[in-house]
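> can't give you the sequence, but here's the structure:
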């Protein structure tokens, strides 16, 4: 399954972010806790450069708790204090503000020593599409300002948002990179909804998700859909069983495979199949 998506606005967004970086003190890099490798744009290191950085693992509530701990240890060994968050519910927001002040303490102390009593910390939020950037900003600001949506590509333009007297955020469009060298990365991004479903073969994507589920978390798949997996590893058969159990039926008693595929992917993305992480730290070569 060939997954590539780098529309023109992605290159434009990258250029815009590079221009705006000179205006900010901190870059807040938002990752999907379910796919910390795949959701980390390899261009971000180059884009952010030497700017102070906070890594936020969003959607950690629907990720595997044990793997959340393993990822936390991984980043700490890299000298980064990761913050586990759930932007939709507001979990981890205080930690983001606290870490921002910690990172800026030396700079603020130096400015105070020169007579400047107050400086607003300005941070840029960066990440791939649909990772929760605008939701995070709205929760931090405690009001709906940044545009949000459950599909990638909602944020279109620069928005400065005042969180409090000490902190401002810059929302940025989600950016992907020009080419996925590893098919697994493309699939993980597609599974989690970072790539628009409209350009994908949803049925094929759902089949590949089931293949992964059979190998990595069969118990969760069985618990959600009550389908036997041990004696049947045929993906098409499993799709038909799920579709029939969930009432995805066309005229003539035929299973609606497209509707079934959408149901399976929606169930994963919303956490209804369970707390699932698709990547482990040891997957990093």
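Thanks, I have it. On a predicted model such as this, the values are computed, not experimentally measured, just so you know.
> from here on, contacts and neighbour counts on C-alpha atoms
Noted.
> now the end-to-end length of stretch 85-97.
Length of stretch 85-97, first residue to last, C-alpha to C-alpha, to the nearest Å: 12 Å.
> How about it, which residues are buried there?
Under the neighbour-count criterion of 16 or more other C-alpha atoms under 10 Å, stretch 85-97 has 85-87, 91-93, 96 buried.
> Just give me the closest of those residues to residue 120.
Using C-alpha to C-alpha, the shortest approach to residue 120 within the buried residues of stretch 85-97 belongs to residue 96, at 15.2 Å.
> Would you confirm that the closest one belongs to a helix?
Yes. Secondary structure of residue 96 (DSSP: H, G, I helix; E, B strand; the rest coil): part of a helix.
> what sits against it?
By C-alpha atoms under 8 Å, 6 or more residues apart in numbering, residue 96 lies in contact with 54, 56, 83.
> What ranges does the chain have for its helices?
Listed in chain order, the helices of the chain (DSSP state H) span residues 8-20, 44-48, 65-77, 93-113, 133-141, 183-192, 202-216, 218-225, 235-245, 257-270.
> out of the ones you listed, nearest to residue 153?
Evaluated with C-alpha to C-alpha, those place helix 8-20 nearest to residue 153, the distance being 9.4 Å.
> which other helices and strands contact that closest one?
Helices and strands touching helix 8-20, as assessed by 3 or more C-alpha pairs under 8 Å, 6 or more residues apart in numbering; DSSP states H and E, comprise helix 44-48.
> centre of the chain versus the helix it packs on, how much separation?
Its chain's C-alpha centre and that of helix 44-48 lie 17 Å apart, by C-alpha atoms, centre = their mean, to the nearest Å.
> likewise stretch 124-134?
Computed by C-alpha atoms, centre = their mean, the separation of stretch 124-134 from the middle of its chain amounts to 7 Å.
> hold the first one in mind and look at this next one:
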């Protein structure tokens, strides 16, 4: 199975068009990110919609993310003009309410004119956007659920505090170009588990955890101090410790994969961030190089076809 996610249901395509039409009337954009994957959960479409509009980047699920990494990401995101970043957990109502304070700072002229600040909240599926809306509104106005893509249509909510909030469906972009981002989105549950091979996602995850959070793996799965060298050996060791055995003593790697991914998602493995700013810079360079090579290959193939056509024509 390909590790490139292409997951763009019809309602997402419709939402994209609606957002493009509504954005000129918006003063501040609120983009909800997953604090464990701040880059991979950023939607590049939002940058193209945004233009010069100020943005509040909300790193939700901070209680599941590595606090040191979260601080690094906030500093990194705020290097961009017109961007303010904040880390929250929806368990803490006062943290969620700070989002409106940032909106006021980014659009002071609206309040000075006695007008409501018009905001639009966006985010990829399953990032906690609806829970944030309900907390800000003080009532259940948005459908919540732990499945990706619960919100299906836009709605406008008057928060009764000088801020109007437009909700949008969670939209992914048509194609996730960075394969590493695809794995991270799958590992954290941003896309349906059927979108990518479960075991591929677990192997990617365990390889990263082995490098960045070996102590968590050793403690959680009672592993020997000497870490297994390969991802397969490590997954087998986890499976063995968790009794994921088939007949003949073979390890059920699918079952072991499910245990690892579920324990990453629910925080049992501890506070983990799946990417660092410097990692992303390197990955984007590699993606750009790969895209250039692909383009060159396509030009070459096209030229070969043209020459063959001309030869056959003689």
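On my side now, so go ahead. Fair warning: this is a prediction, and the values are worked out from it, not measured in the lab.
> Which one (most neighbours) among the contacts of residue 96 of structure 1?
By neighbour count, taken as other C-alpha atoms under 10 Å, the most surrounded of those turns out to be residue 56 (27 neighbours).
> residues touching that residue, list them.
By C-alpha under 8 Å, 6+ apart, the residues touching residue 56 of structure 1 are 28-31, 82-85, 96.
> any idea what residue 86 of structure 1 aligns with in structure 2?
Here residue 86 of structure 1 is matched to residue 89 in structure 2, going by TM-score structural alignment.
> er, residue 139 of structure 1 actually
In structure 2, the residue paired with residue 139 of structure 1 is residue 135, using TM-score structural alignment.
> for residue 278 of structure 1, same thing?
Residue 278 of structure 1 maps onto residue 274 in structure 2 when the alignment is built from TM-score structural alignment.
> ok, back up a step: how far away is the match of residue 139 of structure 1 from residue 32 of structure 2?
14 Å.
> Setting aside sequence neighbours, what's the nearest residue to the residue nearest the centre of structure 2?
Centroid-nearest residue in structure 2, with C-alpha atoms, centre = their mean: residue 41, separated by 2.0 Å. Counting by C-alpha to C-alpha, 6 or more residues apart in numbering, the nearest residue to residue 41 of structure 2 once its immediate chain neighbours are dropped is residue 33, at 5.5 Å.
> show me what contacts that neighbour?
Counting by C-alpha under 8 Å, 6+ apart, residue 33 of structure 2 touches 41-42, 57-60, 123-124, 127.
> Might you specify the subset of those located within strands?
Judged by DSSP state E, the contacts of residue 33 of structure 2 include 57-60, 123 as members of strands.
> follow-up on the earlier one: counterpart of the residue nearest to the centre of structure 2 in structure 1?
Structural correspondence for residue 41 of structure 2 with respect to structure 1 (TM-score structural alignment): residue 39.
> isn't that match right up against residue 57?
No. Using C-alpha atoms under 8 Å, residue 39 of structure 1 is not in contact with residue 57; the gap is 9.9 Å.
> Mind listing the shared neighbours of these two?
With contacts taken as C-alpha under 8 Å, 6+ apart, the residues that reach both residue 39 of structure 1 and residue 57 are 31-32.
> and the closest residue in space to residue 88 of structure 2 that isn't next to it in sequence, how far is that from residue 19 of structure 2?
Spatially, and ignoring its direct neighbours in sequence, residue 88 of structure 2 is nearest to residue 60 (5.0 Å; C-alpha to C-alpha, 6+ apart). When C-alpha to C-alpha is applied, the distance between residue 60 of structure 2 and residue 19 of structure 2 equals 22 Å.
> Comparing residue 135 and residue 32 of structure 2, which residue is more hemmed in?
The residue with the greater number of neighbours, taking residue 135 of structure 2 and residue 32 and applying other C-alpha under 10 Å, is residue 32; the counts read 28 against 19.
> The more buried one against residue 120, yeah?
No. Taking contacts as C-alpha under 8 Å, residue 32 of structure 2 lies outside contact range of residue 120: 10.8 Å.
> which position in structure 2 aligns with residue 149 of structure 1?
Counting by TM-score structural alignment, residue 149 of structure 1 corresponds to residue 145 in structure 2.
> got a list of what the match of residue 278 of structure 1 touches?
Taking C-alpha under 8 Å, 6+ apart, we find residue 274 of structure 2 in contact with 36-37, 184, 208.
> next one: residue 133 of structure 1
When contacts are taken as C-alpha under 8 Å, 6+ apart, residue 133 of structure 1 is in contact with 30, 125-127, 171.
> Keep only these that stay in contact in structure 2.
Shared with structure 2 under both residues aligned by TM-score structural alignment, their matches' C-alpha atoms under 8 Å, the contacts from the contacts of residue 133 of structure 1 are 30, 125-127.
> quick check, nearest of those to residue 220 of structure 1?
Nearest to residue 220 of structure 1, judged by C-alpha to C-alpha, of these is residue 30 at 26.7 Å.
> The closest one matches what in structure 2?
With TM-score structural alignment as the matching criterion, the partner of residue 30 of structure 1 in structure 2 is residue 32.
> What distance do you get for its match to residue 196 of structure 2?
From residue 32 of structure 2 across to residue 196 of structure 2, the span is 23 Å (C-alpha to C-alpha).
> What of residue 24 of structure 2?
According to C-alpha to C-alpha, residue 24 of structure 2 stands 36 Å off from residue 196 of structure 2.
> Over to residue 96 of structure 2?
Taken as C-alpha to C-alpha, the span from residue 96 of structure 2 to residue 196 of structure 2 is 32 Å.
> Now the aligned partner of residue 117 of structure 2 in structure 1: closest residue in space, sequence neighbours ignored.
Structural alignment (TM-score structural alignment) places residue 117 of structure 2 against residue 121 in structure 1. If you skip the residues right next to it in sequence, residue 121 of structure 1 has residue 167 as its closest partner in space, 4.8 Å away by C-alpha to C-alpha, 6+ apart.
> returning to that earlier point: looking at structure 1, which of the contacts of residue 274 of structure 2 hold up?
Here these are checked against structure 1 with both residues aligned by TM-score structural alignment, their matches' C-alpha under 8 Å, and the contacts held in both are 36-37, 184.
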